[in-house]
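*Asks:* Model the structure of this input:
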Amino acid sequence: MPAPSRLRTVLSESVGGLPRQFWWLWAATLVNRLGGFVVTYLALYLTVGRGYPASYAGLVAGLFGAGSAIASLLGGVLADRLGRRPTLMAAQLSTAVSTAALGFADGPVAIAVVAFLVGLASNAARPAISAIIADLVPAPDRVRAYSLNYWAINIGFGVSAAVAGLIAAHGYLPLFLLDALTTLICAVMVFVRIPETRPERSAAAVREEPRTGLGTVFRDGRFMALVGVNLLLALVAQQGSTTLAIDMGEAGISTSGYGLVIGLNGLLIVVLQLPMGRLMEGRNRTALLVVSALLTGWGFGLTALAGSSAAFFAVTVAVWTIGEIMAAPTMMGLVAELSPAGARGRYQGVHSLSWSLASFLGPLAGGYLLQHAGSAVVWLACGVCGTVAAGAFLLVGRRAAADAGSGARVAGADAADGEVAAAPGGGVAVPS
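*Replies:* You can find the predicted model right below:
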């Protein structure tokens, strides 16, 4: 087959067959991330632009994370009760207003309060977006859809990080205003093109179904086990933007060198997400999660051997980035399938909570270990965490297969759609 024809075939298999509304949501996500300047440069704005100490910047980052954690649960509940579309629009409009206000906020108390509100507003959209994808996309295509959405996020992040540096050279206020503007554009796109996707249920069905609140989600043992494993891996992943930078600096590698090395993460995701997403379709899900956990954990673990070699640091980033590419869409697809149709927002919110907690706890844990035990202990601990996570995924997959074999409800099945996610051979498989 000629190369152009082969390329068209690959693209068709990677992006074809998904609903039009999904692509509008994808485009809205890309626009929003292209203008995602503030979070990336908030610490520099506070320390360099406003002259606050690093401890205050850490406090503001913690408050932003606290708002994000609360929003994970609140956004999930609202997505189920009010609907995906109104929750997403309210979150985006609130994010636009609070982001612009943060650019004008003056004084440590005002800045801290508004930063908390920005975290609260911005993260409330995540459960709604994940639930919309689960509502719109048939089960066999969900991992591919989440891969594409993750691809859009990383394209936007890569471009915005590069552009923001050029804009910030002329002042920080334009970053806040442009971020608010792109979020507002995203809200308009949702209003015009994204319908409400929450599954409609008859009054009789609502009466007959057991009520699913947050307590029900937290009592779902298998789902919470997966959330716990995801939290463990997220704590490891957080070291890439915090502890890694400090360790590379102590090894004598310049700031620009760190930028080039960590930039490889975004570049590889943009280049590899689509072909790897295609390769992952139909694969045993447990195997994917086990391999991704090992790659993530020991990708960071190899950093203990990097010394002062920027090239070796780059190799480690490449290893854990491949683990990240495998894990993110696979886990999102699994969460969607474990969620009852009427409670997808709550389930996605609790899953998102694990990332919010990791963004707060990860830097604290990594910094403490780095200071008191040394860098080798930090990176070896990451490898151990990855191994523990891989073992946990394997146990959950075997339990799902055992339940399926005994006639119990299969983990990963959505009763409303009749989806089955248990694979022969002892794993939770991607539906095919």
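*Asks:* Please make it C-alpha for all contacts and neighbour counts, starting now.
*Replies:* OK.
*Asks:* So which residues of the stretch 201-350 of the chain form helices?
*Replies:* If you assign secondary structure with DSSP state H, counting those that start in this stretch, the helices in the stretch 201-350 of the chain sit at 203-208, 214-218, 221-237, 243-250, 255-280, 285-301, 310-338, 344-372.
*Asks:* The ones you listed: which one's closest to residue 7?
*Replies:* Across the helices of the stretch 201-350 of the chain, residue 7 has its closest neighbour in helix 255-280 (11.0 Å, CA to CA).
*Asks:* Remind me what that closest one packs against, helices and strands.
*Replies:* Helix 255-280 sits against helix 3-15, helix 142-168, helix 243-250, helix 310-338, with contacts defined as 3 or more CA pairs under 8 Å, 6 or more residues apart in numbering; DSSP states H and E.
*Asks:* one more to line up against the first:
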Amino acid sequence: MPRTVWLLVAARALNRLGAFSLSFLTVLISDDFGASPTTAGLVSAGFGLATIPSRLVGGRLASRLGRRRTIVTGLVGCAAAQLGIAAAGSLAMAACCALLLGLAFELYEPPSQAIIADTVPAAERVHAYSLLNAALAAGGIGAGLIAAGLGRYDLRWLFVADALTCLICALTLRIALPADHRRPTAADEARLGTPPARPWRDRALLAMFVSGTAFALLAMHVVMALPLTLDRRGYAAADAGLLFTASALTVVAAQPVLRLRRLTALPAHTALALGHLLLAAGLAGYALAPTLPAFLVGTVFWSLGEAVVLGRAISVVADLAPPGAGDRYLAAYGISWGIATTAAPVTATQLLEHTGVAALWLAMAGLGLVLAAGQLLVVEPLIARKVDHPLGHGAATADLPARTAPGVTG
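*Replies:* Model prediction:
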């Protein structure tokens, strides 16, 4: 892997050390300010809603302002908002800071993912994105222990720890990443005769976007609902930190397995369907789990599924993008996480309140099965059609050589 990729991997691992605070935002709102589960869910949903324009702005800023500047701006903004939540003396202040956190939260993702897409050959992109996911998991090992320890003392310290790691990560990348270069403007593209990229007119990307949104919804339900589920089953909500640590260990341990020839040779749609099936199995296990060891087994299964899906999905989207449009394609696809982060706090709290723990997780497992079938029956044919007629869609494909636009930061 190129040096720039390893820098991003190391920085993400460092940043992840304090990044379990969001899992406990609803608990903090409920416990410290006496808010109802519905109100706490709405505050978290406001955070998620703000991440949607954040992701789009991140892609636009990366294209115009520069990738390094965008990454540093996003991390510093996250740190300021996290410290605001930690110091909040009222529900209104905490809600405002959560909204500001959402606006800064996704600025980082499009430029960092696009740097990898433009730096790594197409054949190695799945491995590169899997490494990025493994870095998040590696940092999450320590983060889960921090959450389990600091969370028992005061949940606000989780937000302080997250803010500190954001600032350290911002400083590291500001020093280590290559300087930003001027990127082609719309006028430049018109002068060169390059057709402008229109992600939302690309049916293959739209299919991946719908699938990615459903997958993100499953992942965010784990983040938002697992602490509440443990609380209802008679365990401490902070024990979710231990399960998140187990998840991180699973993802790290799975990396050599993901590099096995038998798995790397699988077509993307087959691998994605397999990942969704593993995810469904783990979430179904949550519905039936009577003890913490049983929750641990479910955690291992859905973590394996997530490890398979994340690297493959982002690589497919990067390959769909035409030259120089990786920021915009990845930003458009990444909105799926903003939608899921908006919806999950509301749907999770409402399902828990009105149907119970088992119904919530069985519904999520069912969605995982639908995703596996949809990947094979709907998404894959649309991508195959684009491979057969790439020029008609104006984008690169997974089976075409990787192309790098002039002026892209390496």
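*Asks:* Just give the TM-score of the two.
*Replies:* After superposition, the two chains reach a TM-score of 0.84 (TM-score structural alignment, normalised by the length of the second structure), with 399 aligned residues with a CA RMSD of 3.2 Å.
*Asks:* Adding mean neighbour count, write the helices and strands packed on helix 255-280 of the first structure out as a markdown table.
*Replies:* Putting those into a markdown table (neighbours: other CA atoms under 10 Å) gives the following:
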| stretch | mean neighbour count |
| --- | --- |
| helix 3-15 | 13 |
| helix 142-168 | 21 |
| helix 243-250 | 19 |
| helix 310-338 | 22 |
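*Asks:* Out of the ones you listed, which is closest to residue 286 of the first structure?
*Replies:* Using CA to CA, the nearest of these to residue 286 of the first structure is helix 310-338, at 9.4 Å.
*Asks:* how far does that closest one sit from the chain's center?
*Replies:* The chain centre lies 11 Å from the centre of helix 310-338 of the first structure; the measure is CA atoms, centre = their mean, to the nearest Å.
*Asks:* same check, this time on stretch 407-422 of the first structure
*Replies:* Distance, centroid of stretch 407-422 of the first structure to centroid of chain: 25 Å (CA atoms, centre = their mean).
*Asks:* Report the buried residues of it.
*Replies:* For stretch 407-422 of the first structure, a neighbour-count test (16 or more other CA atoms under 10 Å) marks 410, 411, 412, 413, 414, 419, 420, 421, 422 as buried.
*Asks:* which two in those residues are spaced the farthest apart?
*Replies:* 414 and 422 (11.8 Å).
*Asks:* ok, now which ones touch the residue nearest the centre of the second structure?
*Replies:* Geometric centre of the second structure, nearest residue: residue 337, 6.2 Å, by CA atoms, centre = their mean. Residues near residue 337 of the second structure by CA atoms under 8 Å, 6 or more residues apart in numbering: 51, 52, 212, 213, 216, 217.
*Asks:* now, among those, which is nearest to residue 271 of the second structure?
*Replies:* residue 212 (14.2 Å).
*Asks:* Without its sequence neighbours, what residue ends up closest to the aligned residue in the first structure for that closest one?
*Replies:* Taking TM-score structural alignment, the alignment pairs residue 212 of the second structure with residue 230 from the first structure. Setting aside the residues directly before and after it, residue 230 of the first structure is nearest to residue 354 in space (CA to CA, 6 or more residues apart in numbering), at 6.8 Å.
*Asks:* which residue in the second structure lines up with the one you found?
*Replies:* Under TM-score structural alignment, residue 354 of the first structure pairs with residue 336 in the second structure.
*Asks:* That match contacts residue 212, correct?
*Replies:* Yes: Residue 336 of the second structure sits in contact with residue 212 when judged by CA atoms under 8 Å, with a separation of 6.0 Å.
*Asks:* tell me the helices in the stretch 51-200 of the first structure, going along the chain?
*Replies:* Using DSSP H, counting those that start in this stretch, the helices found in the stretch 51-200 of the first structure span residues 54-81, 84-104, 108-123, 125-136, 142-168, 173-193.
*Asks:* wait, which of those is closest to residue 322 of the first structure?
*Replies:* Nearest of these (CA to CA): helix 142-168, 12.8 Å.
*Asks:* by contact count, what packs against that closest one?
*Replies:* Using 3+ CA pairs under 8 Å, 6+ apart: helix 142-168 of the first structure touches helix 20-34, helix 125-136, helix 173-193, helix 255-280, helix 310-338.
*Asks:* Just put the helices of the stretch 201-350 of the first structure in CSV and tack on distance to residue 112 of the first structure.
*Replies:* Shown next, in CSV, are these (distance: least, CA to CA, whole Å):
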stretch, distance to residue 112 of the first structure
helix 203-208, 42
helix 214-218, 29
helix 221-237, 24
helix 243-250, 24
helix 255-280, 27
helix 285-301, 32
helix 310-338, 31
helix 344-372, 15
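*Asks:* Out of those helices, which one sits most buried?
*Replies:* Of all the helices of the stretch 201-350 of the first structure, helix 285-301 has the most neighbours on average by mean count of other CA atoms under 10 Å, namely a mean of 26.
*Asks:* in the second structure, what residues pair with it?
*Replies:* Counting by TM-score structural alignment, helix 285-301 of the first structure lines up with residues 268-284 of the second structure.
*Asks:* Show me what the matching stretch is in contact with.
*Replies:* By CA under 8 Å, 6+ apart, stretch 268-284 of the second structure touches 215, 263, 297-309, 312-313, 316, 361-362, 364-369, 371-373, 375-376, 379-380.
*Asks:* What sits closest to residue 252 of the first structure if chain neighbours are left out?
*Replies:* Spatial nearest neighbour of residue 252 of the first structure, chain neighbours left out: residue 308 (6.6 Å); criterion: CA to CA, 6+ apart.
*Asks:* try residue 40 of the second structure
*Replies:* Per CA to CA, 6+ apart, closest to residue 40 of the second structure is residue 26, 4.9 Å.
*Asks:* so which strand or helix has the one you found?
*Replies:* In the assignment (DSSP states H and E), residue 26 of the second structure maps to helix 25-33.
*Asks:* Would you mind pulling up the elements that that helix packs against?
*Replies:* Using 3+ CA pairs under 8 Å, 6+ apart, the elements in contact with helix 25-33 of the second structure are helix 37-64, helix 91-105.
*Asks:* tell me the most buried of the ones you listed?
*Replies:* helix 37-64 (a mean of 24).
*Asks:* Please identify the residue in the second structure that aligns with residue 149 of the first structure.
*Replies:* Residue 149 of the first structure maps onto residue 132 in the second structure, by TM-score structural alignment.
*Asks:* any idea how far that match lies from residue 298 of the second structure?
*Replies:* Separation of residue 132 of the second structure from residue 298 of the second structure (CA to CA, to the nearest Å): 23 Å.
*Asks:* repeat for residue 356 of the second structure
*Replies:* Separation of residue 356 of the second structure from residue 298 of the second structure (CA to CA) stands at 18 Å.
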